[in-house]
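Engineer: Give me the fold of what follows.
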Amino acid sequence: MRIKPLAAVPVVLAAALAAVPAHAESAKPPTVPVGTTAAWLVFDRQAGKFVATRNAHRKYRSASIVKIMIAIDYLERRKNVPAADAKLLRTMLRSSDDDAASTFWERGGQGKIIVRTARELGLADTTPPPASKPGFWGYVSLSAYDIVRTYRYLFDRADPKVRDLILGHLRKATPCGADGFDQTFGIPDAIPRPWAVKQGWSGFGTTPPSACKEAKAVGAPISWVAQRATGSGVPDYGRPVLHTTGLAGQGDRYVMAVLTAHPVGGTWSGSVKRITKLTRDLYRGVAG
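Structural biologist: Purely as a prediction, here's the structure:
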């Protein structure tokens, strides 16, 4: 599924692309709970403009959101996808499988994946993990702006085969992640279908607070969710993060990214409630 590589985005153009108008908020913005750091960006594809924004260029550690970029990089450098890799892509995108992500990460040259993707998609804030942690794909730094831009790239410039494969899997995201955590927070719980989602979470330990029926029977010895950010160069290190991103509304009208960092020691259930309420209030504000 190879397409012609995009040239590096000129500095002037990159600056223009990065400019998110401060007046994009079309309604009263959601209230962010004390102790929670939040950023969001919503692009209305029908109107062709941003309709809600907060801290759109603030960097967060990606957790599993980076799996979309890993998939784009993999697909655009190959004409054919072996059956075994197709299965890995399916579980990585639908169930956020960390083992699958690590496989592609190692094959693609780790941080080189992010360098290539940021250049080809014209991302403003996305950078590889710290040099001291090259294998930690979840320590990629990114912003709500770059996530929205990534989804828009799939619609506007990607090969249709790449777009349809990735978005097709995100439309069928499973209720449970491969590590046993419930990934229906944010968009799935807050917004009626149709939607397509890629979720991210990090810093909540290795054991889900409650059983998830669709959990993978046997997990990796160490999953991404167990890798706590512990060093400089990693946004919000030491704090649990929870992100919900994707498409919402008829005809995939809205491209949404809601990124959050929660208080140290914050519980999974409390964090889920906070991001889901933020997402619900944000969507009601833009969709009416």
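Engineer: can we go C-alpha only for contacts and neighbour counts from here?
Structural biologist: Noted.
Engineer: Strands of the stretch 101-250 of the chain, start to end?
Structural biologist: 141-142, 195-202, 241-248 (DSSP state E, counting those that start in this stretch).
Engineer: Please produce TSV containing these, extended by distance to residue 163 and mean neighbour count.
Structural biologist: TSV is the format used below for these (distance: least, C-alpha to C-alpha, whole Å; neighbours: other C-alpha atoms under 10 Å):
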stretch	distance to residue 163	mean neighbour count
strand 141-142	21	24
strand 195-202	12	26
strand 241-248	13	27
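Engineer: The ones you listed: which one's closest to residue 112?
Structural biologist: With C-alpha to C-alpha, the closest approach to residue 112 among the strands of the stretch 101-250 of the chain belongs to strand 141-142: 13.7 Å.
Engineer: Report the distance from the closest one to the chain centre.
Structural biologist: In terms of C-alpha atoms, centre = their mean, to the nearest Å, the centre of strand 141-142 is found 10 Å from the chain centre.
Engineer: run this one through as well so I can compare:
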Amino acid sequence: MSKRTAMLLSGLCLGAIVAMLAFIYSTRGPVQASVAMPLETTAAAITPSEDEPEPTPEPEPSPTPTPTPSSKTSTPKLASQVPGGQLAAMVYDRQENKALLAEHADTVFTTASLVKLLIAFDALDKGTSSNSTVTQMLSRSDDNIASSLWVMNGGQSIVTRWAAKLGLARTKPPADPGHWGSTRTTASDMVKVYRYLMDNASDSIRSVVLTALRKATKTGADGFDQYFGIPNGIDKPWAVKQGWSCCDPTRNLHTTGLVGEEDRYIVVILTSRPSSVSWAAGSRQVTTASHMLESLLN
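Structural biologist: Model (predicted):
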């Protein structure tokens, strides 16, 4: 076959193919090419088929319940007020004859000047001191008077004797007989001390001690501001015995006493913190903790 004949046959075949495609287009419409969906297309642009089941949504976690505000009778937590230290507290309602709060109430602390209550009971009971001298020791927290009565009346035996008489399970005399401020006690034992004063002490002892506690001076005999805690933190009548001491082995601040009309409540807060914490900061801590107790005192 000649080259010219081959070209003629190729042309005829190409023409036949074009004619056939034209016929198909006229009867069926254009053939569409498939298009791949771009990767950026969002899920919202995809409509699921009616035959395809909807995916089951994952269950949402239940929200954490929001704590309800504390009610007037709820029990406050005081220990957070002494970061890096310790706090024990007890509130006793003498009218209802029950404890309203007991937080670490059996934790042992150094008494500092709180032991002067036992020294006063002992001196008044034995008649070895005048009423005015005991009043001054308690109201001004006078260390010199306390030291004199401590030595005069037997030192450590004062604590041992009165702990047995009042049922103070964890109150112990100091290891050093000459250091009365290192006597050990607890918040629950201090509540028993005040219950004895109000319920079992003789009228003469009660009168002298209560008068002194109601007349607690703004500053102690050593110049320390002793109105921290109950006096500055609770807006009710009070009769208090405070305690403070340094490096025994920590810095201690205690506020204790009778609060409210007719001395209804016994309030005890014992605290200790590192000696690096200033006295002013420690006093504020105890005052704030005392103020938190007002919701319990009707």
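Engineer: Just give the TM-score of the two.
Structural biologist: Taking TM-score structural alignment, normalised by the length of structure 1 as the basis, the two superposed chains have a TM-score of 0.75; 225 aligned residues with a C-alpha RMSD of 1.4 Å.
Engineer: sorry, back to before: nearest to residue 109 of structure 1, out of the strands of the stretch 101-250 of structure 1?
Structural biologist: strand 141-142 (17.0 Å).
Engineer: Distance of the residue lying closest to residue 33 of structure 1 once chain neighbours are set aside relative to residue 263 of structure 1?
Structural biologist: Leaving aside its sequence neighbours, residue 33 of structure 1 sits nearest to residue 274 (C-alpha to C-alpha, 6 or more residues apart in numbering; 7.4 Å). Between residue 274 of structure 1 and residue 263 of structure 1 the distance is 12 Å, computed by C-alpha to C-alpha, to the nearest Å.
Engineer: what ranges do the helices span in the stretch 51-200 of structure 1?
Structural biologist: 67-76, 83-94, 98-107, 111-121, 144-156, 160-170, 187-190 (DSSP state H, counting those that start in this stretch).
Engineer: Switch those helices over to TSV; also include distance to residue 36 of structure 1.
Structural biologist: Shown next, in TSV, are the helices of the stretch 51-200 of structure 1 (distance: least, C-alpha to C-alpha, whole Å):
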stretch	distance to residue 36 of structure 1
helix 67-76	24
helix 83-94	27
helix 98-107	26
helix 111-121	27
helix 144-156	16
helix 160-170	27
helix 187-190	18
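Engineer: dump the residue contacts of the residue positioned nearest the centre of structure 1.
Structural biologist: Computing the C-alpha centroid of structure 1 and ranking residues by C-alpha atoms, centre = their mean puts residue 65 first, at 2.6 Å. Residue 65 of structure 1 makes contact with 198, 199, 200, 243, 245 under the criterion C-alpha atoms under 8 Å, 6 or more residues apart in numbering.
Engineer: go on, residue 282 of structure 1?
Structural biologist: Residue 282 of structure 1 neighbours (C-alpha under 8 Å, 6+ apart): 29, 30, 52.
Engineer: One more pass at 7 Å, please.
Structural biologist: 29, 30 (C-alpha atoms under 7 Å, 6 or more residues apart in numbering).
Engineer: Assign it to helix, strand or coil.
Structural biologist: Under DSSP: H, G, I helix; E, B strand; the rest coil, residue 282 of structure 1 falls in the helix class.
Engineer: Would you reformat the strands of the stretch 101-250 of structure 1 as JSON lines and include distance to residue 161 of structure 1?
Structural biologist: Formatted as JSON lines, these follow (distance: least, C-alpha to C-alpha, whole Å):
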{"stretch": "strand 141-142", "distance to residue 161 of structure 1": "25"}
{"stretch": "strand 195-202", "distance to residue 161 of structure 1": "17"}
{"stretch": "strand 241-248", "distance to residue 161 of structure 1": "18"}
